[in-house]
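> Below are the sequence and a predicted model; questions follow.
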Amino acid sequence: MKYIKDEEFLRGDCPMTKEEIRILSISKMELEENHKVLDVGAGTGSVSIQAAKICTEGKVIAIEKDEEALKTIYLNKEKFNANNLEVIEGSGGAVLATLEDTFDSIFIGGSSGELEEIIKLCHDKLNNNGTMVLNFITLNNVHTAMETLKSLGYKIQCTQVSISKTRGQSYMLIALNPIFIVCGKKTIEED
């Protein structure tokens, strides 16, 4: 599998899940080529595009409300020929309430202050044994996500990742923001 590098994406002024975090998050999503994937708060579409390239026989739906980000997603979709990617314009909660699809894996990259509601709506859209992966910078959101997933019966794990990279030709390391990757596995016991 070829992972797409940050510099390959068109970016503009939109937030983007950085390469190393994207690769770790995608691996935790446990994607198969026939999976249906949902990306809530898709930003530039980097996770959506990478998922679409893995799920070649499946489908990826990206939800985004920001106009600048939407322009960037459409440009990246075209650049990477991600024909199995559908972009839905709107806020996560509003769009999720109308979606009839169910998904094998869900990624939440942005929630615009509606995190608990979005997780609960995504729970209803996630297939049993599916994974929900969420990325955060703030401890508040980590706590909210883990408590919400726990209350819904998920098996949860949180990984904190710190990345530093050299800049230019020097050996000086520049640190990126630490990121928390929360992964929840939906397991409903059958009677």
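Great, that's in hand. Residues are numbered from 1 along each chain as shown.

> alpha carbons only for contacts and neighbour counts from here, please
Will do.

> those strands in this protein, which residues are they?
36-40, 59-64, 85-89, 103-108, 126-136, 155-161, 164-166, 173-175, 179-185 (DSSP state E).

> Which stretches in the chain count as helices?
19-28, 46-54, 67-79, 92-98, 115-125, 139-151 (DSSP state H).

> Could you export those helices to TSV, including columns for distance to C183 and mean neighbour count?
Listed next are these as TSV, based on distance: least, Cα to Cα, whole Å; neighbours: other Cα atoms under 10 Å:
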stretch	distance to C183	mean neighbour count
helix 19-28	7	17
helix 46-54	15	27
helix 67-79	24	18
helix 92-98	19	17
helix 115-125	12	19
helix 139-151	9	16
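
> ok, and here's another one to check against it:
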Amino acid sequence: MHIYDKDFIHGELPMTKQEVRAVSIAKLQLEDDSVLIDVGAGTGTIGIEAATYIKNGKVIGIEKEEKGLEVIRENVKKFNLDNYFLIHGRAPENIPEINYDRMFIGGSTGGMREIVAHFMQYSKKNSRLVINAITLETLSSSMEILKEFGFKDIEVVNLMVGRGKKVGPYTMMYGENPIYIITVVKEEKI
């Protein structure tokens, strides 16, 4: 079930908005038993919502910022999740060396190449990698890195959301930040 922004605890921290979250999770094409690595988990909204879809799988969230960790813990408790595991650390050095089939990158702190290398080494065949990029620089460098690793079929979606707000008797549309959602699938011959 989709979780609305208003249902998450997030305090003053920015979070992935519900429309972007819905598309990003759809691009992951989660299975009931998927193992998702959520890199740069932030407030945890992607991984937490994903955990509600994978009843026989698990989500491993990796976040370096203490404020984000606190919010994630509160939301894991709020949604009563026993399949979400949180690691305080940075990627790729704190990503567990386990087999997994899904990875979401919401933040890489300059370690994108090494994180993709981890994906290539530890993810299973037909695993899906989804990257959300807010800046053109992140989009550009992500595309270059994915090509270096041999990905040829790189899907990029640009999502722009406008939200209506009441201004007197009128409704005006205000735009959220546009986001790029990049998706690749690890095939056997890459």
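That came in fine, so what should we check first? None of these values were measured; they are calculated from a predicted model.

> re earlier: would you format the strands of structure 1 as CSV with mean neighbour count and distance to K77 of structure 1 included?
Below are the strands of structure 1 laid out as CSV (neighbours: other Cα atoms under 10 Å; distance: least, Cα to Cα, whole Å):
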stretch, mean neighbour count, distance to K77 of structure 1
strand 36-40, 28, 14
strand 59-64, 25, 11
strand 85-89, 18, 7
strand 103-108, 25, 17
strand 126-136, 22, 22
strand 155-161, 14, 28
strand 164-166, 11, 28
strand 173-175, 11, 29
strand 179-185, 22, 25
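
> can I get those strands in CSV with distance to K53 of structure 1?
Compiled in CSV, those are given as follows (distance: least, Cα to Cα, whole Å):
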stretch, distance to K53 of structure 1
strand 36-40, 12
strand 59-64, 10
strand 85-89, 9
strand 103-108, 15
strand 126-136, 18
strand 155-161, 24
strand 164-166, 26
strand 173-175, 29
strand 179-185, 21
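
> if I look at the residue positioned nearest the centre of structure 2, how far off is K166 of structure 2?
Taking Cα atoms, centre = their mean, the centroid of structure 2 lies closest to F104, which sits 3.8 Å from it. Taking Cα to Cα, to the nearest Å as the measure, F104 of structure 2 falls 34 Å from K166 of structure 2.

> correct me, but Y122 of structure 2 touches Y100?
Yes - using Cα atoms under 8 Å, Y122 of structure 2 is in contact with Y100, at 6.8 Å.

> What's the separation between the nearest residue to T187 of structure 1 once chain neighbours are set aside and F103 of structure 1?
Spatial nearest neighbour of T187 of structure 1, chain neighbours left out: N129 (5.1 Å); criterion: Cα to Cα, 6 or more residues apart in numbering. Taking Cα to Cα as the measure, N129 of structure 1 falls 10 Å from F103 of structure 1.
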